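Undergrad: Take this sequence and fold it.
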Amino acid sequence: MQATERTIPLRHPDAFYIDGHWMPAPHSDTFEVLDCSTERVAAHVARADAEIAARAIDAARRAFDRGPWPRMTPGERSVYLEKIAQRLEEANDAFARGWSIESGILQRIAKPRIGQFLGAAFRQYAAMAETYPFVEPRRSATGHQAYAVKEPAGVVLAIVPWNGPAALLAYKVAPALLAGCTVVVKPSPEAPTSAYLFAQICDEIGLLPGVVNVLTADRDVSETMVRNPAVDKITFTGSTSAGRSISEAAAGRIARVTLELGDKSAALVLDDYDIDAAAQALGQPYFSYLTGQVCHSLTRIIVPRAKHDTMVEALSAAARAMVPGDPFDDGTTVGPLATARQRDTVERYVAKGIAEGATLAAGGARPRHLSRGFFFEPTVFGNVDNRAAIAQEEIFGPVLSVIAADSEAHAIELANDSIFGLNAVVFTSDAGRALNVARRLRTGSVGHNASRTDFSIGFGGFKQSGIGREGGVEGLNAFVESKTIVLDQPLA
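TA: All right, here's what the predicted structure looks like:
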């Protein structure tokens, strides 16, 4: 493997992108970006303090209050989105490489996924410039000429997580820009390179100063940004605990929030569906895609009690067949976890599962043959109580729990017995039955015979899985305010 394959092409890692230019860091504090499969330092990026964060927010505030961006037509703004989309597509491999280095996703999965989400998000929202009802003529109750207008929400703080940084950045920033908002992007210190690559593109295409600003900061600085009264809207993807803190801080000043948070997504395998077919859809694809570090992963496998053991055996066989290793190696089928901290979390939950009486059927430890990297074996538990910690709390790693149900109604009850509600799947040969069960599940997305989340339509959760939606028309609604204008007389 060539050394260049592990290089992330950052031009200004020692600077922040603020007000349309790269501002050198006034100090030498940096974040180390680790290659999670080797534990070597892959890059350094500048660490922002509260003063730098305030400058970025001030730049976005000026660009919104005084600049032309919010006053452009949606069509004029869409031209910039199209330019960004083209450059994102050209930089596909750089984004994919950074994703594998920082988060552990297999490179052969990362490349097409980046292509599927990044440019597509900006093109989808660029097209909405012609279809979204930014201004609708209405007739008021008194018979006057009226208009229902959608105007930009204002300055947006976009807090991006480490597990899918590029795609989640795109589905936050693209609709915000089309709406006419200005944005401060705050990536995770563990995975900041996608945001830096994105800032390079904004700089290259000549995006107006202050419209997009990018910096990396720790949680304490992020909290000052959330509380900054110059920020009108916060859009956050991450843990439910962090989302609660953001929601509480935003509530104090009635700031708008979109929160995409955690889950314990359930897969309901009904009695008419083949267990081996379900296991093929649930096992290897789950372990391969980001090593289970996905908020909408199907981690609770709810099956008829009579088929419990068969499902445990099938999933265990899939887990044991996985090949952990370097995500750039074509022979690897499961990569590392993103950080040592995340691996430690997974280990703690495995210990909890055993202590609570679940049956450890496969995995449960670090691979013995890999001395470097944050690897953990694909793990399967059987005989899991739905109230156990491993069934109720988000693990964010390669751990599946198989739960027995006594009937279809019981399976739905178990699936809904959670503080979360982001995603679910119903396995059945009957589409009508799938639709009926899906309507009874308290989740934001439900797939039939496979996980079928779709950002082009909308993505988000019920209960403590979040507030609001990302993607599609609802994702644009999140960045506009509705205004009613009623005229005393018709326009000339």
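
Undergrad: only C-alpha atoms for contact and neighbour calcs from this point on.
TA: OK.

Undergrad: What helices and strands are in contact with the lengthiest helix in the chain?
TA: Ranked by residue count and defined by DSSP state H, the top helix of the chain is helix 107-127. The helices and strands touching helix 107-127, judged by 3 or more CA pairs under 8 Å, 6 or more residues apart in numbering; DSSP states H and E, are helix 74-90, helix 92-103, helix 165-179.

Undergrad: and the shortest one, how far out from the chain's middle?
TA: It refers to helix 92-103. Averaging C-alpha positions (CA atoms, centre = their mean, to the nearest Å) puts helix 92-103 15 Å from its chain's average.

Undergrad: residues in contact with the helix or strand that the longest helix of the chain is followed by?
TA: Downstream of helix 107-127, the next assigned helix or strand under DSSP states H and E is strand 135-139. With contact meaning CA atoms under 8 Å, 6 or more residues apart in numbering, strand 135-139 is reached by 145-150.

Undergrad: just stretch 226-237 next, same as before
TA: With contact meaning CA under 8 Å, 6+ apart, stretch 226-237 is reached by 54, 57-58, 61, 153-161, 168, 172, 225, 243, 246, 249-250, 253, 255-261, 479.

Undergrad: those helices in the stretch 151-300 of the chain, which residues are they?
TA: 165-179, 193-205, 219-227, 240-251, 275-282, 284-288 (DSSP state H, counting those that start in this stretch).

Undergrad: Quick check: the nearest residue to R469 once chain neighbours are set aside vs G252, distance?
TA: Spatial nearest neighbour of R469, excluding adjacent residues (CA to CA, 6 or more residues apart in numbering): G460 at 4.7 Å. Using CA to CA, to the nearest Å, we find G460 at a distance of 24 Å from G252.

Undergrad: repeat for D35
TA: Noted for D35: a distance of 39 Å to G252, by CA to CA.

Undergrad: Settle it for me: which of the two has more neighbours?
TA: A side-by-side neighbour count of D35 and G252, using other CA atoms under 10 Å, places D35 first with 25 against 9.

Undergrad: The more buried one - nearest residue in space that isn't next to it in sequence?
TA: I101 (4.8 Å).

Undergrad: Confirm for me that G164 is in contact with S100.
TA: No. The pair G164 / S100 is not scored as a contact, 10.2 Å apart, by CA atoms under 8 Å.

Undergrad: and this one, so I can compare the two:
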Amino acid sequence: MSTTADQHIAYDRLYIGGGWVEPTGGERITIVSPTTEEVIGVVPDGTEADIDAAVAAARRAFDARDGWAAWEPEARNEILERFATAMDERAEESARRTSTQNGMPISIARQLEGPFPGMLVRYYAGLAAAQDREEVRPGLLGGTTRVRRTPIGVVGAIVPWNFPQAITFLKLAPLLAAGCTVVLKPSPETVLDAYTIAEAAEAAGVPEGVINIVQGGREVGAYLVQHPGVDKVAFTGSTEAGRKIGEVCGRLLRPVTLELGGKSAAIVLDDADLAGNMEALFGSMLINNGQTCWLNSRILAPRSRYDDVVETLAGLANGVTIGDPLLDTTQIGPMVSARQRDRVEGYIARGKADGARVVAGGGRPDRDTGFFVQPTVFADVAPDAVIAREEIFGPVLSVIPYDTEDEAIAISNSSEFGLGGTVWTQDQERGLAVARRVQTGTIGINHYVNDPAAPFGGNKASGLGRELGPEGMTAFQALQTIYVDPPQLG
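TA: Alright, predicted model coming up:
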């Protein structure tokens, strides 16, 4: 393993079974900077044989009589506290690696990618220690039973490139606290930051086989999903991929959590103060260069204030600072790859062709290198337009007019997705009343922030199950009922 400079990081091993092992294949993943378009790193490309080795290590660590699952929560907490501290010590490096790989502005990476891992590990370690592992219940027929919460087993965790550290620990923190072991497959676009997790686990003395990391493409991920040694799958990614994973897990009767795509709506009510909430607007609509699953990319505006809303959003998009994601002043960085830039530009072209009006952006900024797209705002968008229905995963907003609150709610609920959303109003009770009618897993009033103490996840095509909150740990636990005292029948 070697690190030569900030511009180039190279690894030649995989982290499996508590140590650094030679990959079974000779292929490599090359990481290209979305800002400079230069190679910034290289790591091994994992194989099915590497997955076999990782699952076997995780299986041993879970099944052993004195394995991770058998530890008392207090004992696990000592290791998890050291792991959280080791991640904290690597927070700046993790943030920089994320920004360098996927274009996330460093200011966002320092808020989310850096501190979230340690925060979540400590949160779930505390929940596990406080949780009653056995509950005694009186039976309706007489007698008593014991209901036990047990770790579900070996987890196959597959994470995307847009928030690689934060999303990894949405899975890693609760499953470790619950007593599970894991094989983690990072996205090939963001593999360098995953090595900070391995290094932190090694430094913290996490027992061998509890955390195993094998990077690779779709084929490696598909092999992990169907592996006979895996007890549960936790996936974050596109709805298309999630459907395929759900089909496999359904056939295998394997528990699965799917956090998928979105096309969330921001419902602007007629009393909203958008000008006084510009930072919150940016955070809910354009954060991470628009590469965010719960992004509020459909803005539903009342006709009585339509021009005002369009003007405000156009000013927001035109006023952001586009540039190198490693600069503190940058608000919008590049798309993660040339392919992603092409995808976003394809949707912009489709919006123009379908008659929507560009009021901000619509092209590329004047830069010599990098996969940049200007933040783009479309007005006069029909609710059934392609740009208003499909997930773009870029800085593209569609402003849709409505006449009544009922119509706004109906438009919001007409989407096949149901992940995020916001309501903008100066009347909180009115906002709550609207929010309760929106068919979505999460929604905010005048802002959108995922609070780790509350469940996060989607309805409809946005996924199955929930992460974060106590519910996030429950997803990695199984229930066992023990019938203790027999009922007195007759």
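
Undergrad: Give me the TM-score for this pair.
TA: TM-score of the superposed chains, computed with TM-score structural alignment, normalised by the length of the second structure, equals 0.95; 484 aligned residues with a CA RMSD of 1.8 Å.

Undergrad: that older thread, just the buried residues of the longest helix of the first structure, please?
TA: By 16 or more other CA atoms under 10 Å, the buried positions in helix 107-127 of the first structure come out as 107-108, 110-111, 114-115, 117-127.

Undergrad: Now do the SS call for V449 of the second structure.
TA: With DSSP: H, G, I helix; E, B strand; the rest coil as the basis, V449 of the second structure sits in coil.

Undergrad: Just give me the match in the first structure for it.
TA: Taking TM-score structural alignment for the superposition, V449 of the second structure sits opposite R452 in the first structure.

Undergrad: what residues are up against the nearest residue to that match once chain neighbours are set aside?
TA: Distances taken as CA to CA, 6+ apart place V446 nearest to R452 of the first structure, at 7.0 Å, with adjacent residues excluded. Residues near V446 of the first structure by CA under 8 Å, 6+ apart: 423-426, 438, 452-453.

Undergrad: so which of these persist in the second structure?
TA: Among the contacts of V446 of the first structure, the ones whose aligned partners also touch in the second structure (both residues aligned by TM-score structural alignment, their matches' CA atoms under 8 Å) are 423-426, 438.

Undergrad: Out of these, which end up buried?
TA: Listed as buried from these are 423-426, 438; burial here means 16+ other CA under 10 Å.

Undergrad: The residues you listed in strands, which ones?
TA: Those of these mapping onto strands are 423-426, per DSSP state E.

Undergrad: could you redo those as CSV and give each row distance to G210 of the first structure?
TA: Formatted as CSV, those follow (distance: CA to CA, whole Å):
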residue, distance to G210 of the first structure
N423, 36
A424, 40
V425, 42
V426, 46
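
Undergrad: got a list of what the corresponding residue of the first structure for G418 of the second structure touches?
TA: The pairwise alignment with the first structure assigns G418 of the second structure to G421, based on TM-score structural alignment. Listed by CA under 8 Å, 6+ apart, the contact set of G421 of the first structure reads 263-265, 442-444, 461-465.

Undergrad: Let me see the ranges of the strands in the stretch 201-350 of the second structure.
TA: According to DSSP state E, counting those that start in this stretch, the stretch 201-350 of the second structure carries its strands in the segments 211-213, 232-236, 256-259, 265-268, 298-302.

Undergrad: mind giving me CSV with those and columns for distance to A69 of the second structure?
TA: CSV is the format used below for these (distance: least, CA to CA, whole Å):
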stretch, distance to A69 of the second structure
strand 211-213, 13
strand 232-236, 15
strand 256-259, 20
strand 265-268, 42
strand 298-302, 44
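
Undergrad: winner for burial among those?
TA: Highest mean neighbour count among those (mean count of other CA atoms under 10 Å): strand 265-268, with a mean of 30.

Undergrad: what's the mean distance for that strand versus the first structure?
TA: When the first structure is overlaid, strand 265-268 of the second structure sits 0.6 Å from its aligned residues on average, using mean CA distance after the TM-score superposition for the first structure.

Undergrad: Could you name the helices and strands sitting against that strand?
TA: Counting contacts by 3+ CA pairs under 8 Å, 6+ apart, strand 265-268 of the second structure is packed against strand 298-302, helix 405-413, strand 422-424.

Undergrad: Show residues contacting the longest one.
TA: Residues external to helix 405-413 of the second structure that are found in contact with it (CA under 8 Å, 6+ apart): 264-265, 267, 269, 300, 383, 402, 434, 437-439.

Undergrad: The first one now?
TA: With contacts defined as CA under 8 Å, 6+ apart, strand 298-302 of the second structure is touched by 263-270, 309, 388, 397-404, 408.

Undergrad: Reformat the helices of the stretch 151-300 of the first structure as JSON lines; add distance to E90 of the first structure.
TA: Below are the helices of the stretch 151-300 of the first structure laid out as JSON lines (distance: least, CA to CA, whole Å):
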{"stretch": "helix 165-179", "distance to E90 of the first structure": "14"}
{"stretch": "helix 193-205", "distance to E90 of the first structure": "10"}
{"stretch": "helix 219-227", "distance to E90 of the first structure": "31"}
{"stretch": "helix 240-251", "distance to E90 of the first structure": "34"}
{"stretch": "helix 275-282", "distance to E90 of the first structure": "32"}
{"stretch": "helix 284-288", "distance to E90 of the first structure": "26"}
